[in-house]
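Engineer: no sequence on this one, just coordinates:
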């Protein structure tokens, strides 16, 4: 059942399953919502294992209030922090794509609330490492002048990229300063991912510090990382992190 929390930018939609802790919190990707394949699969996995679980929509996403084009990384990070207030004790964060970036920001800001971390095609700093370099000088000029541009998407209609999204992203980079992850951490990455290059995953592994950190590369897996085999890997990784966190 969908419930709502009064968040920093309006009502935030969420669903949760009761169970044992540490709880698992799923953080979705850019323009994704909590009805996605991975979120629903992981919720069923959690119910089967008697595991507490929480999924939610950022503002401007899914059933939450707000317009997508009004948001930025800092806003969605604030949403995630608000959602954490629904939980008790350290949680295992599972971040997909942009959710990987936000989970890393949460881990840096609130390490005491993180029992472990699993990322799926994590895209830290993607506004600066991905969007900005691909824009032509003319597009950059249009973005700065008009405040937004349209970017084509293979997942549907073109979407709005705003100047605020780019500039705010620069203020929330995780690869520009030390990143300590003092808890069990697993990075999952497909080699056929056309949105997040494999070297982003290896860069993250090299940059972060922590005593229990691994990167698993899956040959042929794309950015969706939603085949039955990939979903099983997500579940196995979460189970391993939970066991070590306990």
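Structural biologist: Perfect, thanks for sending it. The shown structure was predicted, so the numbers you read here are calculated from the model rather than taken from an experiment.

Engineer: drop to CA atoms for contacts and neighbour counts, all remaining ones
Structural biologist: Noted.

Engineer: and the next element down the chain from the helix or strand encompassing residue 142?
Structural biologist: Residue 142 belongs to helix 137-146 when assigned by DSSP states H and E. Sequence-wise, the next helix or strand downstream of helix 137-146 (DSSP H and E) is strand 148-153.

Engineer: helices or strands up against that following strand?
Structural biologist: Judged by 3 or more C-alpha pairs under 8 Å, 6 or more residues apart in numbering; DSSP states H and E, strand 148-153 is in contact with helix 137-146, strand 156-162.

Engineer: show me the contacts for residue 212.
Structural biologist: 182, 183, 184, 185 (C-alpha atoms under 8 Å, 6 or more residues apart in numbering).

Engineer: what of residue 221?
Structural biologist: Counting by C-alpha under 8 Å, 6+ apart, residue 221 touches 189, 190, 191, 192, 193, 230.

Engineer: could you do residue 106 as well?
Structural biologist: 77, 80, 81.

Engineer: now the first one, what's its secondary structure?
Structural biologist: Which is residue 77. Look at residue 77: counting by DSSP: H, G, I helix; E, B strand; the rest coil, its state is helix.

Engineer: so residue 78 touches residue 8, yeah?
Structural biologist: Yes. With contact defined as C-alpha atoms under 8 Å, residue 78 counts as touching residue 8 (6.9 Å).

Engineer: put this beside the first:
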């Protein structure tokens, strides 16, 4: 594993990244909640980009992976700012954003804020508004009281240590919801979702498809695929989806 480079964001945060030189439009990978840029999908896409001669960027949000800061000091808005900083400083021209889980939410925020910088979008088990619709909505009275009193609650995780969910994360998430206001995606979009995903229900993908508007949006449901979406067939589908978005974006240019 090679050492990352570091970018200081306009907010003064230090985020780690790897950049692969190549042709544009490039591809930018946005990872999930408490994930990092060394995951299977990020590395598979980097290898795909090298073989295709395509520019590629993967990075860690503040408080994630090799980036600076404590996870519990940050929220959705900070991580969206990190994504915007990476897009602005590390890429040129419109990019294809590939957002996994929480990264799907951040990709949608990025597309809403700067659609001119987005050539296309691929989401994998996208989790828009999950802090409100999954976390907060799923808390019982005791958990809500503990969050108010202590500022954090811990949720069990299938991927390792329990998730720390802070009051700041919930409050900040409410300021960045994307399913409560118009969401126009004026570029090719491919939503990918597994039917066996225990973290993001397929209803979320259907809601996103119904809510967003755009000239070229498609949802693919993969029977039996889980939230990781990282077996060989799922990875190949991600690559095919990126290629399809690039082809459609090129045809529309």
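Structural biologist: Cool, the structure landed. Note that the structure is predicted; figures quoted are calculated from it, not measured.

Engineer: TM between them?
Structural biologist: The TM-score (TM-score structural alignment, normalised by the length of structure 1) is 0.99; 246 aligned residues with a C-alpha RMSD of 0.7 Å.

Engineer: ok so, going back, among the contacts of residue 212 of structure 1, which one has the most neighbours?
Structural biologist: Most neighbours among those, by other C-alpha atoms under 10 Å: residue 185, with 26 neighbours.

Engineer: how about it, what's its partner in structure 2?
Structural biologist: When structure 2 is aligned by TM-score structural alignment, residue 185 of structure 1 is paired with residue 189.

Engineer: distance of that match relative to residue 5 of structure 2?
Structural biologist: For residue 189 of structure 2, the distance to residue 5 of structure 2 (C-alpha to C-alpha, to the nearest Å) stands at 30 Å.

Engineer: same question, residue 123 of structure 2
Structural biologist: Counting by C-alpha to C-alpha, the gap from residue 123 of structure 2 to residue 5 of structure 2 is 25 Å.

Engineer: likewise residue 14 of structure 2?
Structural biologist: Distance check for residue 14 of structure 2 against residue 5 of structure 2: by C-alpha to C-alpha, it reads 10 Å.

Engineer: out of these two, which sits in the busier spot?
Structural biologist: Shown here are residue 14 of structure 2 and residue 5; by other C-alpha under 10 Å, residue 14 has more neighbours (21 against 14).

Engineer: residues in contact with the more buried one?
Structural biologist: Applying C-alpha under 8 Å, 6+ apart to residue 14 of structure 2 gives the contacts 6, 7, 8, 62, 67, 68, 69.

Engineer: out of those residues, which are buried?
Structural biologist: Buried residues within the contacts of residue 14 of structure 2, counting neighbours by 16 or more other C-alpha atoms under 10 Å: 6, 7, 62, 67, 68.

Engineer: between those residues, which is nearest residue 108 of structure 2?
Structural biologist: Of all these, residue 108 of structure 2 sits closest to residue 62, with 18.6 Å by C-alpha to C-alpha.

Engineer: relative to residue 208 of structure 1, how far out is the aligned residue in structure 1 for that closest one?
Structural biologist: Aligned by TM-score structural alignment, residue 62 of structure 2 pairs with residue 59 of structure 1. According to C-alpha to C-alpha, residue 59 of structure 1 stands 29 Å off from residue 208 of structure 1.

Engineer: what's the mean distance for the helix or strand where residue 187 of structure 1 lies versus structure 2?
Structural biologist: In this structure, residue 187 of structure 1 sits in strand 185-190 according to DSSP H and E. When structure 2 is overlaid, strand 185-190 of structure 1 sits 0.2 Å from its aligned residues on average, using mean C-alpha distance after the TM-score superposition for structure 1.
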